[in-house]
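> Build the 3D model from these lines:
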Amino acid sequence: MNNIAAVIFDLDQTLLDKHQSLIGFANHQYVAYALEAYRIDKGEYVRKFTEMNYVVRPKGEVYRDIIDFFAIDSSLLPVMLEDLNQNFSKYAIGYPGLIEMLIGLKKAAFKLGMITNGRAFYQRDKIRALGIEGYFDDIVISEAVGLRKPDPAIFQLSLSNLNVSAAEAVFVGDNIKKDMIPAKELGMRTIWKQRADPNEYTDFACDDLSEIPNLVYSFVQTKTG
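Below is the predicted model of the structure:
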């Protein structure tokens, strides 16, 4: 049987703490655009902003809903949207142990890949802000390749770019439908980044990045043992 040669990651909510990043950016915009002048409670704005940005849809639509919900001057919509596009990455926060985990996997000679849905410049800016771009042998961003998870083709593209088979790869992601199911159905090993019990599509489940290398090593031992 093939040995494990590559570990492929999702980005948002797997390596990047999207929730904390959104909170930080929402606080920034509340202050930067003096939203207290609209009698908006800061905590409510941060909560609603974070909630609305969890939904995957065009950011222009998200901001239109935020403007309408809080009755903010509509002239701020393009300004706040541009601020998001240009500056959100400054508030990007990685999960604890991120860099150490990647260093450990690289030292063990695993190839590292990433597959992420999103706008190319936006995802790339977040990756660079986290300081992790240089650790990856290949990064596939949906907009750049015209494919989106859970389409198996985007996983196959990553495997091809890394020159490994599905049986030689481990996929780490937070979403069952978009990450775990397609990866498992292609024949990859899977680690679900959640505090949950494993299921038929996940070999392991954990929400601590520092545990990832040992879980990957366990696949190697299984393959070679």
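> contacts and neighbour counts: CA atoms only from here.
Will do.
> any idea how far Tyr135 is from Tyr217?
19 Å (CA to CA, to the nearest Å).
> pull the longest helix from the protein.
helix 18-32 (DSSP state H).
> buried sites along that helix?
For helix 18-32, a neighbour-count test (16 or more other CA atoms under 10 Å) marks Lys18, His19, Gln20, Ser21, Leu22, Ile23, Gly24, Phe25, Ala26, Asn27, Gln29, Tyr30 as buried.
> for stretch 84-98, same thing?
Leu84, Phe88, Ser89, Lys90, Tyr91, Ala92, Ile93, Gly94, Tyr95, Leu98.
> circling back to that earlier point, quick one: list the elements packing against the longest helix of the chain.
Helices and strands touching helix 18-32, by 3 or more CA pairs under 8 Å, 6 or more residues apart in numbering; DSSP states H and E, are helix 42-52.
> please give me the structure for this one as well, since I'd like to look at both together:
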Amino acid sequence: MLIIFDLDDTLIETSKCLTPYYLKLAFDSMRKAGLEIEEDVFDELVSMNQNALTSRFALKKFWSKYSDQIKIYDAGLAVMKTPLPEDLPLEIVPGAIEVLEGLQEAHTLALVTLGNPHLQGEKMKKAGIQPELFSKLVIGKGPSKKLDYQTILTELKFDAQEVIVCGDRVPIDLTPAKELGLFTVHFRHGRGLCHNEPKADVDLSIDALKQLHEVFAQHEI
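From the prediction side, this is the model:
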């Protein structure tokens, strides 16, 4: 069996540990670039982010409310790609390492994430996730993961019925997988607490990664 994981909010606590830091960087950068708002308006950006599909979507929505100058948005977006500070803590999702190591003993693992390749690599290193756990690691450009999934199936020579995809955001992680006929597991965590639609693209839902073991124990997939 091939199991494809997402990274952010599936294996690492991105929304909890990293997003607040980068949102504040972006907010301050836009103010320096000429966005005329008060410091306490940052709370509004944080609120928008809670229900946004990505932090970049939240930033763009916030920017469009207060400005029409693209240079201001660009200033905020640019700092969201900056390297992780050494002293910024990044927690791993509870049980992630144990689950990965346990599943690797009997199955093939892959990882598909979207974003800046250097930054995504930094996240994995800081969280202690070894790339060697995965037979294939893809850092895609998006917006869809469908082509990335298809590439992995082809390269690793798996049929659709032999593949499970686990991620937190249904429209980004699971909908493209379901279009390929893959079995989907929705991890209700991080942004996945809000972005859990469409339900038709979810075969199973879990609230903790350790429940993946139950998926194999209770279901013939």
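> Just the buried residues of stretch 84-98 of structure 1: which are in helices?
Leu84, Leu98.
> And the helices in structure 2?
Assigned by DSSP H, the helices in structure 2 fall at 19-32, 42-50, 55-66, 70-79, 96-104, 117-127, 146-156, 175-179, 212-218.
> got the contact list for the closest residue to Arg47 of structure 1 other than its chain neighbours?
Nearest non-adjacent residue to Arg47 of structure 1, counting by CA to CA, 6 or more residues apart in numbering: Ile23, 7.7 Å away. Residues near Ile23 of structure 1 by CA atoms under 8 Å, 6 or more residues apart in numbering: Val46, Arg47, Thr50.
> residues near the residue lying closest to Ala58 of structure 2 once chain neighbours are set aside, how many?
In space, and not counting its chain neighbours, Ala58 of structure 2 is closest to Asn49: 4.9 Å by CA to CA, 6+ apart. Asn49 of structure 2 sits with 23 neighbouring residues when counted by other CA atoms under 10 Å.
> Isn't Asn49 of structure 2 up against Lys61?
No: counting by CA atoms under 8 Å, Asn49 of structure 2 does not reach Lys61; the two are 9.3 Å apart.
> what is in contact with those two at once?
With CA under 8 Å, 6+ apart, Asn49 of structure 2 and Lys61 have no common neighbours.
> Look up how far Asp6 of structure 2 lies from the residue lying closest to Ser29 of structure 2 once chain neighbours are set aside.
Nearest non-adjacent residue to Ser29 of structure 2, counting by CA to CA, 6+ apart: Gly76, 5.4 Å away. Distance, Gly76 of structure 2 to Asp6 of structure 2, by CA to CA: 25 Å.
> Same check on His219 of structure 2?
For His219 of structure 2, the distance to Asp6 of structure 2 - CA to CA - is 22 Å.
> ok, back up a step: so who does the residue nearest to Ser29 of structure 2 touch?
Applying CA under 8 Å, 6+ apart, the residues near Gly76 of structure 2 are Leu25, Ala26, Phe27, Asp28, Ser29, Met30, Leu59.
> so which of those comes closest to Ala160 of structure 2?
Taking CA to CA as the measure, Ala160 of structure 2 lies nearest Leu59 of the contacts of Gly76 of structure 2, at 36.2 Å.
> quick one: contacts for the nearest residue to that closest one once chain neighbours are set aside?
Of all residues not flanking Leu59 of structure 2 in the chain, Leu45 sits nearest, at 7.0 Å (CA to CA, 6+ apart). Contacts for Leu45 of structure 2 (CA under 8 Å, 6+ apart) come out as Leu23, Ala58, Leu59, Phe62.
> burial of the second one, as a residue count?
Read it as Ala58 of structure 2. 20.
> How about the contacts made by it?
Residues in contact with Ala58 of structure 2 (CA under 8 Å, 6+ apart) are Leu45, Met48, Asn49, Ala52.
> do that again at 10 Å, thanks
Leu23, Leu45, Val46, Ser47, Met48, Asn49, Gln50, Asn51, Ala52, Ser64 (CA atoms under 10 Å, 6 or more residues apart in numbering).
> ok, the third one to Asp28 of structure 2 distance?
It refers to Val46 of structure 2. Using CA to CA, one obtains 13 Å as the distance from Val46 of structure 2 to Asp28 of structure 2.
> ditto for the fourth one
According to CA to CA, Ser47 of structure 2 and Asp28 of structure 2 sit 16 Å apart.
> More neighbours: the two, which one.
Shown here are Ser47 of structure 2 and Asp28; by other CA under 10 Å, Asp28 has more neighbours (17 against 12).
> how close does that one get to Leu111 of structure 2?
Per CA to CA, Asp28 of structure 2 is found 33 Å from Leu111 of structure 2.
> which of the contacts of Ile23 of structure 1 lies closest to Lys184 of structure 1?
Nearest member of the contacts of Ile23 of structure 1 to Lys184 of structure 1, counting by CA to CA, is Thr50, at 30.5 Å.
> Please name the nearest non-neighbouring residue to the closest one.
Leu22 (5.6 Å).
> Alignment lookup: that neighbour to structure 2.
Correspondence of Leu22 of structure 1 to structure 2, assessed by TM-score structural alignment: Leu18.
> tell me the contacts of its match?
Per CA under 10 Å, 6+ apart, neighbours of Leu18 of structure 2: Asp8, Ile12, Leu84, Leu88, Pro89, Leu90, Glu91, Lys123.
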